[in-house]
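Asks: 3D, please:
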Amino acid sequence: MKIKDDFVLRKVADSYVVVPVNSLTLDFNGVINLNETGAFLFEQLQKGIEKDELIAKMISEYDVTKEKASADIDIFINKLKDANVFE
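Replies: Predicted coordinates:
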């Protein structure tokens, strides 16, 4: 899975936002607000990694079980799919 290049992650004060750039500004209205964990996952997905590697990275970065990481990643990925941010 890889995030479209026309979405960028920015830190604004203590928040993280994903905004469209280039031609996507015409098709995508608004921003996506993320917490620190969401920003971490988004950055990893920008690199095009798959779910198994994403789970391993989340486990090494945060104090979370494999089952919890997998479930949370599924929810996150589904929300991003709904927002049409994947290539």
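Asks: from now on I want contacts and neighbour counts done on CA atoms only, so please keep to that.
Replies: OK.
Asks: where is the longest helix in the protein?
Replies: The residue-count maximum for a helix in the chain (DSSP state H) belongs to helix 66-82.
Asks: helices and strands around that helix, which ones?
Replies: helix 51-61 (3 or more Cα pairs under 8 Å, 6 or more residues apart in numbering; DSSP states H and E).
Asks: starting at the chain centroid, how far to the helix it packs on?
Replies: Centroid separation for helix 51-61 versus its chain: 13 Å, with Cα atoms, centre = their mean, to the nearest Å.
Asks: let's see this one next to it:
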Amino acid sequence: MKIKNGFAKREIAGSYIVVPVGKEASEFNGMITLNESGSFFWDCLQNDTTFDDAIKKITSEYDVEKSRAEEDLKKFITMLKENNLLDE
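Replies: Here you go, the predicted model:
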């Protein structure tokens, strides 16, 4: 799975936002705001990866239980799917 092409993460005044670029700008209306962990999840999914590999990256970066990382990543992936931002 990975983030679809046509979307870019930007940092503006300490906040992270995802905006459509190119042809996606006409199909996706709006932007998505990410917190710090959401920004890290986004970065993990920029290249094709598995759920387990993303969890390994998250647990090595943050002091978090694996079960909590899995729960949070599942919620993030659900949000991406709901907004049609994920290639599986």
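Asks: TM-score for the pair, please.
Replies: TM-score of the superposed chains, computed with TM-score structural alignment, normalised by the length of the first structure, equals 0.96; 87 aligned residues with a Cα RMSD of 0.7 Å.
Asks: rewinding a little: post-alignment, the longest helix of the first structure versus the second structure, mean distance?
Replies: Compared with the second structure after the fit, helix 66-82 of the first structure shows a mean deviation of 0.4 Å (mean Cα distance after the TM-score superposition for the first structure).
Asks: distance between that helix and the chain's centre?
Replies: Centroid displacement of helix 66-82 of the first structure relative to its chain, using Cα atoms, centre = their mean, is 10 Å.
Asks: hmm, I32 and V17 of the first structure touching each other?
Replies: Yes - contact status for V17 of the first structure versus I32: in contact at 5.4 Å, counting by Cα atoms under 8 Å.
Asks: between the two, which has more neighbouring residues?
Replies: V17 (17 against 14; other Cα atoms under 10 Å).
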